[in-house]
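Undergrad: Fold the following.
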Amino acid sequence: MLDSLTIGRRIRQLRTERGLTLDDLGTAIGRAPSQVSVVENGRRELKLGELQRFASALGVGVQQLMSAEPPTERAALEIALERAQRGPLFASLGLPPLPLRKSLSDDAIRTILSLHRELERVHNERAATPEEARRANTQLRQSMRARHNYFAELEQQAAALHAAVGHRGGPLSQRVASDLASHLGFTLHYAGDLPGSTRSVTDLRNGRIYVPLGQSPDADPRSVVLQALASHVLGHAEPRDYGEFLQQRVQTNYLAAALLVAEAAAVSILSAAKDARELSVEDLRDAFGVSYETAAHRFTNLATEHLGIPVHFLKVHESGSISKAYENDSVQFPTDALGAVEGQTVCRFWSARRVFDVEDRFSPYHQYTDKPAGTYWCTSRIQPSSRGQFSVSVGTAFAHAKWFRGRDTVNRFASTCPDESCCRRPPAGLASRWAGQAHPSARLNSSLHAAMPTSGFTGVDTTEVFEFLERHAPSA
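TA: Purely as a prediction, here's the structure:
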């Protein structure tokens, strides 16, 4: 991946050495001076063709522009400071960005960077044990963003499994799920005493998969079986740490979803809908007989890779806290100092929160939201569960809203979060009446992203699992 900050500083250094102004260089490459300035400040990534034009205008090779080494010691300091100011820790301090002027001495920058590193050290020490999971999840989300939430190798495995049992598209029935289990050497068994800490239990010795006898109202019985099969196909062993546990969970859920919603058939439906400017998560849901959340997940898997549409996904509890989140369209989710979004509160004016106030729960809710990063269009639905109500939302930048059904909505709100005056700070009149007169008792928010136990699968009572297998093992 190209480092836009380093490339930008190198372009600025070479331009200055050659006595060129922003206007001169802009004319040479056919761009406005303001666009050249954005590139030099590392605010935009360059494609190969643009790099070639810059290299030609500056009389150097493309490889020289792409060198990972900063051009000067001063440039290295400026790049480090710029990176620090763009990070979640600096954003959490609420400080205005420090302009990188020539009058700012090298020693001053070194002092600022030293202070920033010390703040990072303190935050990391405080978060070392309880925040291990949040750190791991943040890293996983970044890696998913880098690949547009698309796993080609898992799509190929799903297609191979479909072919093995003769599934040619459309909804995947429970019978086909059973056929997949048989193909992989397993029989399915429904148990009423499955350990409460498990979704399913796989008996590798006897080739059995145990699933709950009674499904919760918000669970898809096919998903439980497919997730168990996916874990076996992927060769998952006991995770060594929480990061590996989360990676396995993402892979398992992805492969299960790819089995429920076949890539080729889904892309055909989505491509036709884009051509008609009628893209809709509901159509994907209905075509494959899956939940809205599964359809929304599959949409984010395929939209950027096959349709060229950057998107974001949010699952938000009725309390306003984020349960799941993904983005590659530069929308700015609320984060803590470590960059974690899970458990953070979504702005009251975002579609993911506004949908809870809509009486019509049958129709999808669409909304435009003017945010600090730009205007975004979003579609949201309410999904009830045993843990309360959740909103599931898929959105994209304004420029791509033209491809979606619901783009003509008149619902529009403005959000300035993370500015506290947006929705986190009570109105002055309300605050003056109640300040010091209220003492609410907070409900603790339980989350998947908890610390890794010292042994065993994360969150699973190993003794219960082994006792369960003993009870259900076939007699010799």
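Undergrad: okay, CA-based contacts and neighbour counts for the rest of this
TA: OK.
Undergrad: what's the longest strand in this structure?
TA: strand 374-385 (DSSP state E).
Undergrad: how about that one: buried residues?
TA: Judged by neighbour count using 16 or more other C-alpha atoms under 10 Å, the buried positions of strand 374-385 are 375-383.
Undergrad: Next: stretch 280-291.
TA: Quick answer for stretch 280-291 (16+ other C-alpha under 10 Å): 280-285, 287-291.
Undergrad: Also stretch 324-343?
TA: For stretch 324-343, a neighbour-count test (16+ other C-alpha under 10 Å) marks 325-329, 331, 333-343 as buried.
Undergrad: can you map out the helices along the stretch 201-350 of the chain?
TA: 221-233, 242-260, 263-275, 281-288, 292-302 (DSSP state H, counting those that start in this stretch).
Undergrad: Here is a second sequence; please produce its structure as well for comparison:
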Amino acid sequence: MAIPTTRPGGPAERAQLPLEREPDALTIGRRIRHLRTVRGMTLEELGAAIGRAPSQVSLLENGRREPRFSQLQAVARALGASLDDVLSPEPPSRRDALEIELERAQRGPLFESLGLRPVRVGKSLPTDALETIVALRRELERLHTERAATPEEARRANVELRATMRAQDNYFPELEGAAAELLAGVGHTGGPLPQRVAADVAAHLGFTLHHVPDVPHSTRSVLDLRHRRVYLPSDRMRGRSNPTSALLQALAPYVLGHAEPQGYGEFLRQRVEANYLAAAILLPERAAVKALRAAKDARAISIEDLRDAFAVSYETAAHRFTNLATRHLGIGVHFMKVHDSGVIHKAYENDGVRFPADALGAVEGQHVCRSWTARTIFDAEDRLSPFSQYTDTPAGTYWCTSRVQDGADGLFSVSVGVPFAHVRWFLGRDTTRRLASRCPDEACCRRPPEQLAERWAGQAWPSARPHASMLAAMPAGAFPGVDQTEVFSFLERHAPPV
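TA: As a prediction, the model looks like this:
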């Protein structure tokens, strides 16, 4: 997975930029053919100049042979051109670009799977026919990709993203740099981020804010890049969402230079990057690390204290702790957001804890053990005081602290945990709650007790209520689940008069 790219020249200019494209054999071949034709040379003449047979030059021009560097130097000299002329990643003409695209497609697995005879791409193929074939190829690939965007594809994307996050300890310095640069641009030096300063961030980026009652129901916000406007739900529509966080998440795609996602994996990555950037602005790295290091020195790390110090939600504070804990405090950590039904909605770990996972390695959608803190907290009568528990698992003993929050889809627990070796740094380590989990052993909590099973086996027929996403493909479109017609109509309705 490519880690965040940013808008060149924008506020996050120092973050990683896209790598320059490398020319492939097809493009190099087309450039050689173009330069040869412009200079009026035949295949035989170029072959003689570089000491190769005309057939070998033809293979080179058709991209059928990977050229050696010494060979390219000889070709460039023979054509009176520079190596840059030969190695440019851009096709020499629009016609060449179409030919290259068709050649690549015909050599790819999708075309091969259709069992079609390849089209000979040469001068005899009219340009309009070439354009039609390429357009049909693009539409076929789009439909194939759309059909492939199944829940399985989504789970694979989640697995790949979590692996990337784990490899970097969920810490992305380029996003931290982008957040610091934005905060410096509006003069915010630390402490909770007032809504006024969040509005200053928008103005600093050249955007005006507009709170409207008719934001499309399939969206949380809409950016009008043409008129530099940010549309957010009006006060009566905000519900439980934090307006400051919503604004920062809305601006993040612009700051990071996101393009329309080409697949669910890219869409998911962009969502994670936007959330990360918003949290890094709400809890700036320098100030948050200073507070956490002081808490560690006092052996009093608390997600509640981090939440209160920066006036954010518990979930935002918990997420932010996972960004900073390993890199700055040397603490491995895991995070979970779990529905009261026991289903995992979000999860991250780099401390060796073993989450339940399916055959693909996906964690989201799995049921967490009934003995884990993320489940036992739902039985707690006191929802105001911090809740923590030790859990003995096959992977070791873990301490976890958790909170219950109300969401649009019901109650969720948000939990942060660490291995036993690190618990000495945390408030709540003196808890007496301790349970044992043998999951993934089904006898732990997934298999009913033998006596109960004997009494009811064959006598129950529950009506399952699966999520629709289990049965259907991912929603179509660049942004899954978003009604693009509704969004465009909304922008047209609110656009300022010309």
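Undergrad: Need the TM-score between these chains.
TA: After superposition, the two chains reach a TM-score of 0.72 (TM-score structural alignment, normalised by the length of structure 1), with 351 aligned residues with a C-alpha RMSD of 1.7 Å.
Undergrad: coming back round to it: would you turn the helices of the stretch 201-350 of structure 1 into a markdown table with distance to Leu22 of structure 1?
TA: Converted to a markdown table, these look like this (distance: least, C-alpha to C-alpha, whole Å):
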| stretch | distance to Leu22 of structure 1 |
| --- | --- |
| helix 221-233 | 55 |
| helix 242-260 | 45 |
| helix 263-275 | 40 |
| helix 281-288 | 45 |
| helix 292-302 | 39 |
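Undergrad: Just name the most buried of these.
TA: Of the helices of the stretch 201-350 of structure 1, the one with the most neighbours on average (mean count of other C-alpha atoms under 10 Å) is helix 292-302, at a mean of 23.
Undergrad: on average, how far is that helix from the matching bit in structure 2?
TA: Helix 292-302 of structure 1, aligned to structure 2 and superposed, deviates on average by 0.2 Å (mean C-alpha distance after the TM-score superposition for structure 1).
Undergrad: counterpart of that helix in structure 2, which residues?
TA: Here helix 292-302 of structure 1 aligns to structure 2 at residues 314-324, judged by TM-score structural alignment.
Undergrad: Check the offset of that stretch from the chain's centre.
TA: 17 Å (C-alpha atoms, centre = their mean, to the nearest Å).
Undergrad: Might you report the residue contacts of the corresponding residue of structure 2 for Leu270 of structure 1?
TA: Residue pairing (TM-score structural alignment): Leu270 of structure 1 is matched to Leu292 of structure 2. By C-alpha atoms under 8 Å, 6 or more residues apart in numbering, the contact set of Leu292 of structure 2 is 301, 306, 329.
Undergrad: Nearest to Arg236 of structure 2 among those residues?
TA: Leu306 (28.6 Å; C-alpha to C-alpha).
Undergrad: my guess is that closest one meets Thr316, correct?
TA: No. Using C-alpha atoms under 8 Å as the test, Leu306 of structure 2 is too far from Thr316 to be in contact (9.7 Å).
Undergrad: List the contacts of the residue nearest to the spatial centre of structure 1.
TA: In structure 1, the centroid-proximal residue (C-alpha atoms, centre = their mean) is Tyr326; its distance is 1.9 Å. Residues counted as contacts of Tyr326 of structure 1 (C-alpha under 8 Å, 6+ apart) are 141, 145, 312-314.
Undergrad: Looking at structure 2, which of those residues hold up?
TA: Among the contacts of Tyr326 of structure 1, the contacts conserved in structure 2 (both residues aligned by TM-score structural alignment, their matches' C-alpha atoms under 8 Å) are 141, 145, 312-314.
Undergrad: Next step: those residues restricted to strands.
TA: Within those, membership in strands is found for 312-314, as judged by DSSP E.
Undergrad: Against which helices or strands is the helix ranked longest in structure 1 packed?
TA: Identified as the longest helix of structure 1 according to DSSP state H is helix 106-127. Using 3 or more C-alpha pairs under 8 Å, 6 or more residues apart in numbering; DSSP states H and E, the elements in contact with helix 106-127 of structure 1 are helix 73-86.
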